[in-house]
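# Prediction below, plus the sequence it came from.
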Amino acid sequence: MSRRGVDPTAAARDQRAALAGLVRQLRPESWRIGVSLVVTAISVVASVVGPVLLGRGTDIIFSGVLSMQARAVAADGTPMSQVPRAARAAGKTHLAELATKADGVVGAGIDFAALTRVLALVMGAYIVSALALWIGGLLIRTAVHNTGLRLRRDVQAKIDRLPLSYLDSHARGDILSRVTNDVDNVTQTLQQTLSQLFSALLQVVGILAMMLYLSWILSCAALAIIPLTLLVTRWLMRRARPHFGRQWAATGQLSSTVEEAFTGQEVAALYGLEDDFAARFAGDNRTLFDASFRAQFFSGLLQPAMSALSNLSYVLVAIAGGLLVLTGSLSLGSVQAFMQYSRQFTQPLSTLATLANLLQSGAASAERIFDLLDAPEMAAEVASEERVGETSVSFEHIRFGYDPDDPVIHDFSLDVRPGQTVAIVGPTGAGKTTLVNLLMRFYEIDSGTIRLGGIDTAAMTKDQLRSHFGMVLQDTWLLPGSVRDNIAYGRSGASEDDIRAAAAAAGVDKFVATMPEGYDTQLSDEGARLSAGQKQLVTIARAFLADPGILILDEATSSVDTRTEVLVQRAMERLRTGRTSFVIAHRLSTIRDADVIVVMEHGDVVEQGSHHDLLERDGAYARLYNAQFADMTD
């Protein structure tokens, strides 16, 4: 499902700009494309001269046959140029007209030596054409795949530079579709178009030149259908264009729905939402089907339409060519060659029309990719030369809103001394997690200052800042690999002893000891072999191994049972020395021993103090506490 007003099914807006962007992407491959153009030109020239050579072979056969028939009106050895006059004198008008374009002498018969040479030249021309076409295609494929490689690399690098706000405002499935489906479509489109575009253009020019060389009359007959061809092509392209844009946008929307259905499978099953997801999938699938069907329907009409127009041109040329041969204006071989050219001429035109539709599909995908690549990035950073000496944290008059007109935090101030454990509590929507996001600079504050060790965090790079933090979220994330690998992810180069020590501190060693493969137990990215609480403990052990100066736990114990919660609290006590800790919790039993408890409501601090002090005040914290432990005695 699209979020925050994003419409992934919107049609493409500026295909010319998208195609210009693709041209820029191809610039590093210009030398390959240039060489491919040269060898493609060689291939086209070799293929274009083929029909002329074949026509010459037909004329040799035709002249040989006529030379034998001419014995009826002239003696052997008489030049064929004298046969028309002799044939007319003998009343053989038909023989006179046919002999007008004949070569050789009377009685010579077919010159098989000359015919063999012509056939050898034809075979050589077609072999050269095929070899050059293969080389050109290889170069184009290499250039296109290199471009696809760069596009994927650029998109991935771009995602790393995008602010979290952008990723939060776009469906993950749609972003994944741009990285995979759209890039694949662009590379396929480029490969098909570039490998055929040069060849088709050169064929049109070369074939047209040869047609004009052979007969301008037949050329006019063949070209009579061109205006009609352009009109049909333009009409079909205009009808297909918007559907290609909707097709690839709908692909992204469908990917988003599938991604949500898989990631939220348990929730969907729990609340009986399978039919809802099935209905959404069916709707998105129908939208994709309709867009794809319409796009392919109109683009698919090009081939039969061009074939029909090609046949019409062929009929016109055949009729006109027959009349020219009968009148002696053109040789039979020339007509044969021209008919081959007329048949070939509509083929590259049809190819160009088809490529135009493919380019529309590729341009729609390219526009979605370039929209992502052009998205605003995080501001450029300059590394601070100051070094953080202590782990104090101060918030000074912080104001922030996901929407600038609707602030979530209004005027927040807080000083945290090194080594303190600060618990942040409050009702849902109070701004607790938002506060941590601002501290980690996942989002940038609208106004105010956050200092770490007295240094403005805005003056640090994000890598500098985050190197001082370890963070455990409510939602666990495990990578495919062993339990050992998942814990070791917290610090590169960690030893086995370090990993086991972190596991022991988090209580992971106890359940790992019950597994047959121990720390070598393989986990999937969803951690299917572990319970929710065990997965959380692994992520806590990962944070322990990182040994950060500041530890953040955002509802980190929400998925563990009471006994495990006690183990985590004891581990936290051991880690508290010399380490600043922020704990966000709804379960107030986990933060009784915090040095400072900060109570937030509506983005502001309404109370702060120790557990007992806040209970004695009988304010906001006391109300929260009593709501959770109404039947318990402190």
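Everything's here; your move. Numbering: from 1, shown residues only.
# switch to C-alpha atoms for all contacts and neighbour counts from now on
Noted.
# Next, count neighbours for Leu452.
For Leu452, the neighbour count with other C-alpha atoms under 10 Å is 21.
# then this one, side by side with the first:
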Amino acid sequence: MSEKISSTDNAPDQKSKNRQTLKRILRHIRPYLGYVILSLLLSAFTVALTLYVPILTGRGVDAIAGKGAVDFDALLAVISSIMISVILTSAGQWIMNHINNKITYHIVKDLRVQAFEKLQKLPLSYVDRHSSGDLISRIITDIDQFSDGLLLGFTQLFTGVATIAGTICFMLAINPFIALVVIVLSPLSFLLANFISRKSFAMFQKQSQTRGELTGFTNEMLGGIKVVQAFGHQDEAQKTFDEINERLSGYSLKATFFSSITNPATRFMYSCIYAGVTIAGCFGTIHGMLTAGQLSSFLSYTNQYTKPFNDITSVMTEFQNSLASAGRVFELIDEPDAPKEPEDAAALHDPKGEIKISHVDFSYVPEKPLIRDLNLSVRPGQRIAIVGPTGCGKTTVINLLMRFYDVQSGSIEVDGHDIRRLTRHSLRTSYGMVLQETWLKSASIRDNIAYGKPDASMEEIIAAAKKAHAHSFIMRMPEGYDTVISEGGENLSQGQKQLLCIARIMLCLPPMLILDEATSSIDTMTEIRIQRAFETLMKGRTSFIVAHRLSTIQSADVILVMDQGHIVEQGTHQELLEKGGFYAKLYNSQFAADT
């Protein structure tokens, strides 16, 4: 009972959302109004010729209706006219379909570009809250569903409406009384189709949402398939997949059921209308109200009049699915962008690397405070190591420094400039960042190394790879620097991917560095060589080093020890050991574990 009340209460909201979605679709169509008008004119032209053929057919019937009184000249003229009409109709329909395809695919292209551009502007908090599979589903699957419904609308809806209007006019011209039989009975079909479309929309909407959920889960499982198998989690993953798939199957079956009964139900109604017209027409012919040829034309018009209703009801059913999919895409596009930069935002030029963090508070979830009253002053060229237990806020500090998230109170300054008053691009390009989680695009090794400096020469790329100790393994690849990396770098080891990410930074030589477990996936011997390369790279550059292995940060100028969002200790490695505090416990426990 509660579900019925809830759905009833939400009905006006859903209708309002559908109207808004439809308005948005019309706004996307507006730039192609010229093509739409041309399509409408061609639609009217082809419909007029199509409806003219039954008139010609009726004349042909009348020309041979009398016994021994066949008018061959009139019959030949009729046949010639029919052939010309058919040829012109076919040509008009071909051009109209080409224009409709052009309109549809241009609108879909615009919408997909708009959705992808929105992804670039969304705050990371939104991306963190939504699975990548759901976002992919909105941009790919939902837009494809919208495309199918829109194309059907252009190809069948315009022609169907024009056919209905045209056949009514022709039937009224032949015999108004019999035409009224058709017109009076038609609303019954509309009422039936409207009832079915309302039922199918709710199912199509749930189908679209569940499809996004299934895409997200499948994407997640594929990304971690090795982990799933290593932990023997296949059965649990299969159960979760089956549960989501079962729900999707249920919604799809219900949506298909309601949409599939549309045509049989409306066809039954139209068969009743056709039978009524046939009976009325026969009595009319017997009483001399119309000729045999006119009756033939009238029956042909009745059939043509009912056929568009079938097409339109099919279009409306598909359009319900299209509308639900478009709504999900528009929800993504309507998400607020990351906070805009102020109009007077300055670009950061040649930063020295002086950083000041003052009374910063931040939390991902309001009810769970993370960073509280964080204060830090960094001189240019200093090496700052950040250590602490998992979840203490180390990576969060990096996110705040890069403005992936904005502080909720307090401020972060670079060279005396509040980073919220700097352009994000100039701030982020001033940092070189190597993360524990590597990211490589599907392109050549050369393109991946030059990602931050596309105009780099081959000599510069090779020099950077040598500094990162990646040159030797690159030269062992089938095409050397031109070897194409598969999606996600699956044809490379984790250590090789890490070396390429380090080479990317070696090429750019940014004024500030962030190394978040940058050597975590590299063997010990290579790590020693990379550490030496980093020593050279970090000279004169402000560097932030996040590390779990405390042996790698002993040479840092300042070590920040964090716990529960606070800096609980800071100093050099030796100073902190002498204090015998939190850092000393971490170091000694790790040393004991290592030995």
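In hand now; what should we look at? Quantities reported herein were computed from a predicted structural model and do not represent experimental measurements.
# For the two chains, what TM-score is obtained?
Scored against TM-score structural alignment, normalised by the length of structure 2, the superposed chains reach a TM-score of 0.94; 581 aligned residues with a C-alpha RMSD of 1.9 Å.
# Which parts of the stretch 151-300 of structure 2 are strands?
Shown for the stretch 151-300 of structure 2, no strands are assigned by DSSP state E, counting those that start in this stretch.
# what span of structure 1 lines up against the longest helix along structure 2?
Across structure 2, the helix with the greatest residue count (assigned by DSSP state H) is helix 72-121. Using TM-score structural alignment, helix 72-121 of structure 2 lines up with residues 112-161 of structure 1.
# Report the mean distance between the matching stretch and its aligned residues in structure 2.
For stretch 112-161 of structure 1, the mean deviation from structure 2 after alignment is 1.5 Å (mean C-alpha distance after the TM-score superposition for structure 1).
# Touching, Ile326 of structure 1 and Glu97? I think so.
Wrong residue type there; residue 326 of structure 1 is Leu, not Ile. Yes: the pair Leu326 of structure 1 / Glu97 is scored as a contact, 6.8 Å apart, by C-alpha atoms under 8 Å.
# Please identify which of those two sits among more neighbours.
Legend: neighbour count by other C-alpha under 10 Å for Leu326 of structure 1 and Glu97, higher for Glu97 (20 against 14).
# and the more buried one, helix, strand or coil?
Under DSSP: H, G, I helix; E, B strand; the rest coil, Glu97 of structure 1 falls in the helix class.
# is it true that it touches Ser331?
No: checked against C-alpha under 8 Å, the pair Glu97 of structure 1 and Ser331 is beyond contact range at 10.1 Å.
# what residues are up against the spatially most central residue of structure 1?
Nearest to the mean C-alpha position of structure 1, by C-alpha atoms, centre = their mean, lies Val183 at 2.7 Å. By C-alpha atoms under 8 Å, 6 or more residues apart in numbering, the residues touching Val183 of structure 1 are Gly148, Leu151, Arg152, Ser365, Ala366, Ile369.
# rerun at 10 Å
Contact analysis of Val183 of structure 1 by C-alpha atoms under 10 Å, 6 or more residues apart in numbering lists 147-149, 151-152, 155, 177, 189, 362, 365-366, 368-369.
# try Gly549 of structure 1
With contact set as C-alpha under 10 Å, 6+ apart, Gly549 of structure 1 has these partners: 390-392, 418-419, 467-470, 576, 578-581.
# What of Ile55 of structure 2?
Per C-alpha under 10 Å, 6+ apart, neighbours of Ile55 of structure 2: Val61, Val78, Ile82, Phe170, Ile174, Gly293, Gln294, Ser296, Ser297, Phe298, Ser300, Tyr301.
# whereabouts in structure 2 does stretch 369-380 of structure 1 align?
Against structure 2, stretch 369-380 of structure 1 falls on residues 329-340 (TM-score structural alignment).
# just stretch 463-470 of structure 1 next, same as before
Using TM-score structural alignment, stretch 463-470 of structure 1 corresponds to residues 425-432 of structure 2.
# now that stretch, how far from the centre of its chain.
On the basis of C-alpha atoms, centre = their mean, to the nearest Å, stretch 425-432 of structure 2 sits 28 Å off its chain's mean C-alpha point.
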